[in-house]
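*Asks:* Test case, fold it:
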Amino acid sequence: MSHEQQTRIQAHIQAHRLVAGGLLPLLHAIQDDIGYVPEAIYPDISSALALSVAEVHGVVSFYHHFRTHPVGKHILQICRAESCQAMGSEKLEAELKSRLGVDYHQTTQDGQLTLLPVYCLGNCGCSPAVMLDDEVHGRMSSEKVSELIDEVCHG
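*Replies:* Here you go, the predicted structure:
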């Protein structure tokens, strides 16, 4: 974590320290800003919000949305909920893991893409679904996802 990131995180902590129920909005602000919530800042958060470090860790680890490590420039999430599995997401994830050379929670060698599982994108009628950055895409195949990746990473 860079000095600049630490400074920005401290600004977020100060902005949320007096907000009732401010932990989740604070965690979102930090992750939206630097891409993840570093475990090293849990003590600062706990002190500012009068929580224990264990409580902060518990919230971060409970919600799959929060990441504790840096991610790639783009994030690809593959839905693993029942509807998507029934429509072929397991095959899709296997093909994409092989193509990208990464497993879940890993980033491609070029730093462009991090692959993450997600447990429902709310797009069940268009399974299998993926989310690339902040955009949900339905009725996906390995070829369609590869085209999306090429467009954002190399386009």
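
*Asks:* When you work out contacts or count neighbours from here on, use the C-alpha atoms and nothing else.
*Replies:* OK.

*Asks:* Show me which residues of the host helix or strand of Glu95 are buried.
*Replies:* Mapping Glu95 onto the secondary structure by DSSP states H and E places it in helix 89-100. By neighbour count on 16 or more other CA atoms under 10 Å, the buried set for helix 89-100 is 89-90, 92-93, 96, 100.

*Asks:* I have a second one here; can you model it like the first so I can compare?
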Amino acid sequence: MTETVSTQSTVKEITRALKHKPGALLPILHDIQHALGYIPADSIPVIASELQLSRAEVHGVISFYHYFRETPPGKQTIHLCRAESCQAMGSKKLEEHVKAKLSIDYHETTPDGKFSLEPVYCLGMCSCSPSMQIGNDVYGRVSNESFDSVIDEREALS
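*Replies:* Below you'll find the model as predicted:
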């Protein structure tokens, strides 16, 4: 119950502070996600009311932009590059392997809460494709085997 109250107060504080800015919805959503790690479903009515928008309009923006999460992220977020260079170097097969290894899809979190998987459309590592980022660490020339090694190492540390 306390977490919900704290979450709602954070949402209200951010929304009220930014609602008078032109195009306030996106800055509000970004600040909420930055503060909470995601956009809780119960924040949509608050945002809609404060901005005099429908819930559908707010939800439409959240669901349109892949950056916004509607569920809490895992302790570590894996960003897997889906840009053309990485695709040309086998990222589709790597993507299939990653999803199978973690038993999740994009925008999901493993049941133990350790990892979330998110697509990214360029990490600037085109000469070392395919690439991924976990936290501040960027990895190039990622293979199924090197992915497994990194994940196993990070699981052991958490």
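
*Asks:* And the TM-score between them?
*Replies:* TM-score for the superposed chains, counting by TM-score structural alignment, normalised by the length of the first structure: 0.84, backed by 155 aligned residues with a CA RMSD of 2.1 Å.

*Asks:* Give me the mean distance between the helix holding Glu95 of the first structure and the second structure.
*Replies:* Following superposition, helix 89-100 of the first structure is found to deviate from the second structure by 1.8 Å on average (mean CA distance after the TM-score superposition for the first structure).

*Asks:* So which bit of the second structure is the helix or strand just after that helix matched to?
*Replies:* Using DSSP H and E, the helix or strand that follows helix 89-100 of the first structure in sequence is strand 106-107. Strand 106-107 of the first structure corresponds to residues 108-109 in the second structure, going by TM-score structural alignment.

*Asks:* any idea which helix or strand comes after the helix or strand Glu3 of the second structure falls within?
*Replies:* Counting by DSSP H and E, the element that carries Glu3 of the second structure is helix 2-18. Sequence order places helix 25-36 as the next helix or strand after helix 2-18 of the second structure, per DSSP H and E.

*Asks:* The equivalent of Cys84 of the first structure over in the second structure - nearest residue in space that isn't next to it in sequence?
*Replies:* Alignment note (TM-score structural alignment): Cys84 of the first structure maps to Cys86 of the second structure. The shortest distance from Cys86 of the second structure to any non-neighbouring residue, by CA to CA, 6 or more residues apart in numbering, is to Pro130 (4.3 Å).

*Asks:* tell me the contacts of the counterpart of the one you found in the first structure?
*Replies:* Residue correspondence to the first structure (TM-score structural alignment): Pro130 of the second structure is matched to Pro128. Pro128 of the first structure makes contact with 79, 83-85, 87-89, 138-141, according to CA atoms under 8 Å, 6 or more residues apart in numbering.
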